[in-house]
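**Student:** heads up, no residue letters with this:
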């Protein structure tokens, strides 16, 4: 059986879990019968940390819409079949500009039935990143802002059904924006935590020719405000100012240096140390008026973004990217079909 490789955490996560919906529906059964084949699809896993282990494994590794982030790209990437990556930043950092298409989740639009029918509902959906679901009562905050809270840890089908009744998606989770765009629903990117990964967001938005202008949303809880303030201080001290650095004109070596700096182990450790102590969490629970104030700030921020600028890729750009991703899938199908004609051959890597 083919190995469908994507990040599997201890808790569900919408973007990663899309892999189990998309690929069994898009790829033929013949692809899934190949034993020495690895499909790397949706997610920020085109990195040495996650897939470097496949170097020297004897397996054919196919990249279909994955992106780089959280680490440097894998050393063996030039030996693999890179059919599509998430965007121009990933393509540049791996030295394959021709591979820039878009995120693999666009294939939700490639086959009828993968996406639920749109309803006439008028919900404004709010989805934070899973790492921002800390202390704040986001469901309550969203409700007070006139929005429907959707957790990225809900089952994929539940999230898609919620989106189907939405007129707008306000999201800190990148795949919330990608799926909204795929469903042709306007979306607004927001940043709650300073850990917001601008590299992967800008990679995807550039692929769809949409500007990245995230609105800042208050943390919704005093403890989280304290944590995020410390994190921002640490990032600034390390010179992490991505909005001044990341653009399509940036050189490959500068991109590599940015990734080295942004995901340096010492920086990761410093950010992890920002977690509040148990005593601080208990103390914060006792400060009811402070909690109310923190929630009111988040509510006001959400109300503001709901009536501000929204984003949606141009229909012609969307159609072109979807077609290009379909063609990348067809190339994989051709490789498998040709390998199966002569059972004495393996699928040829680069």
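**Tutor:** The structure has been received and is ready for your questions. Bear in mind the structure is a predicted one, so any value in this text is a computation, not a measurement. Numbering: from 1, shown residues only.
**Student:** CA only for contacts and neighbour counts going forward, please
**Tutor:** OK.
**Student:** ok but residue 271 is inside a strand, no?
**Tutor:** No - if the criterion is DSSP: H, G, I helix; E, B strand; the rest coil, then residue 271 is helix and not within a strand.
**Student:** you'd agree it is up against residue 233?
**Tutor:** No - between residue 271 and residue 233 there is no contact under CA atoms under 8 Å: 9.9 Å.
**Student:** Look at the two and report which has more neighbours.
**Tutor:** Neighbours per residue (other CA atoms under 10 Å) separate residue 271 from residue 233, with residue 271 holding more: 19 against 13.
**Student:** longest helix anywhere in this protein?
**Tutor:** The longest helix of the chain (DSSP state H) is helix 315-341.
**Student:** Tell me the buried residues in that one?
**Tutor:** Neighbour counts over helix 315-341 (16 or more other CA atoms under 10 Å) mark 318, 321-326, 328-329, 332-333, 335-336, 339-340 as buried.
**Student:** Pull the distance from it to the chain's centre.
**Tutor:** 21 Å (CA atoms, centre = their mean, to the nearest Å).
**Student:** now swap in stretch 314-327 and tell me
**Tutor:** 19 Å.
**Student:** Could you do stretch 163-176 as well?
**Tutor:** Put simply, stretch 163-176 sits 13 Å off its chain's centre (CA atoms, centre = their mean).
**Student:** and here's the other structure:
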């Protein structure tokens, strides 16, 4: 029997929400974002999918087949993707595509690769973090030139500081706790500048309106995803060698950067989004109406109909009802089959 709700450090979450190495004691913070997004943002699903992908470069034949085998034991069923990205410039097979439902995509390169309409909503869900986390200045990175390597970069800290020209180094790998993830967010939001080999480092820096640049120190992971995100914010996908080059590059493009509308990203989510988050997104997208909208959002947060306990109680009750109906149908079919066998046997004996 599949569990609908699972217990996590962040609290309960729909067990169908999957991400890379879910359940591991340490996490790449970008992969770990679904925990925060689900806790702060989502209620119950709009679509009865077998799995949900809320973040990441996970749209690829091999990954999709693997996800389906993991959840269903075979390559069958449906995966819902919320503003995720492709891993490389290779289209999906028609068979694999039939198992996918796309609710927005990360960027225009993924959209065009999947032959989705030009009106498809673009934007990585990581851009939502200012709505989900109230930042505090972190003394380790406050106002400093910060470097974040890719999680698989094996250079020593001293070597990375030397070649990057940064003041401090922060790593994308965190202990799998809410506190650790939020602390890393504070470090990114406090940086004077972020040179990053982690794509979600760039995405969060962009979301927190911190200057940033893509870092190429000989380890660029999945180039397609960087180009896809860069195109989504109207920025050229240029990789720099150090902080000095990064600052020069960012200064030349900063005024052209355009972040996707957060309200639209939330609107296409395969889960029902908390109304208070939609209001906060509207305030973020249109700052002139922020005070009134935030006040309404605070009031919505207090409604019992959107309390996490009430939502999960109703979901679990609904899941129990569905299982009961399936059991009744199974037992009825089994009894009919036995009755038919008995009748057939009786007729043959006559």
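**Tutor:** Yep, it's here. Note that this is a predicted model, so its numbers are computed, not measured.
**Student:** Tell me where the first structure has strands.
**Tutor:** For the first structure, the strands defined by DSSP state E occupy 3-5, 37-40, 60-66, 81-85, 123-127, 148-149, 166-171, 187-191, 215-216.
**Student:** quick check: the fifth one aligns to which part of the second structure?
**Tutor:** To tie it back to what came earlier, the one meant is strand 123-127 of the first structure. The alignment of strand 123-127 of the first structure onto the second structure (TM-score structural alignment) covers residues 144-148.
**Student:** Report the distance from that stretch to the chain centre.
**Tutor:** 24 Å.
**Student:** And the helices in the stretch 151-300 of the first structure?
**Tutor:** Counting by DSSP state H, counting those that start in this stretch, the stretch 151-300 of the first structure has helices at residues 156-164, 174-182, 198-207, 222-237, 252-262, 265-272, 278-286, 288-306.
**Student:** for the ones you listed, which one sits closest to residue 66 of the first structure?
**Tutor:** Nearest to residue 66 of the first structure, of all the helices of the stretch 151-300 of the first structure, is helix 198-207, at 10.3 Å by CA to CA.
**Student:** Roughly how far does the alignment partner in the second structure of residue 147 of the first structure sit from residue 72 of the second structure?
**Tutor:** Alignment note (TM-score structural alignment): residue 147 of the first structure maps to residue 167 of the second structure. According to CA to CA, to the nearest Å, residue 167 of the second structure stands 48 Å off from residue 72 of the second structure.
**Student:** Let's have the helices of the stretch 151-300 of the first structure in CSV, adding distance to residue 3 of the first structure.
**Tutor:** Listed next are the helices of the stretch 151-300 of the first structure as CSV, based on distance: least, CA to CA, whole Å:
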stretch, distance to residue 3 of the first structure
helix 156-164, 21
helix 174-182, 22
helix 198-207, 24
helix 222-237, 37
helix 252-262, 28
helix 265-272, 29
helix 278-286, 41
helix 288-306, 41
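**Student:** for the ones you listed, which one sits closest to residue 80 of the first structure?
**Tutor:** With CA to CA as the criterion, residue 80 of the first structure lies closest to helix 252-262 of these, at 19.5 Å.
**Student:** Which stretch of the second structure lines up against that closest one?
**Tutor:** Counting by TM-score structural alignment, helix 252-262 of the first structure falls onto no part of the second structure.
**Student:** What is that helix packed up against?
**Tutor:** helix 88-93 (3 or more CA pairs under 8 Å, 6 or more residues apart in numbering; DSSP states H and E).
**Student:** re earlier: quick one, what contacts the match of residue 147 of the first structure?
**Tutor:** By CA atoms under 8 Å, 6 or more residues apart in numbering, the residues touching residue 167 of the second structure are 144, 145, 146, 147, 161.
**Student:** who wins for most neighbours among those?
**Tutor:** Using other CA under 10 Å as the neighbour test, the contacts of residue 167 of the second structure are led by residue 147, with 31 neighbours.
**Student:** what do residue 271 and residue 233 of the first structure both touch?
**Tutor:** Listed as contacting both residue 271 of the first structure and residue 233 by CA under 8 Å, 6+ apart is no residue at all.
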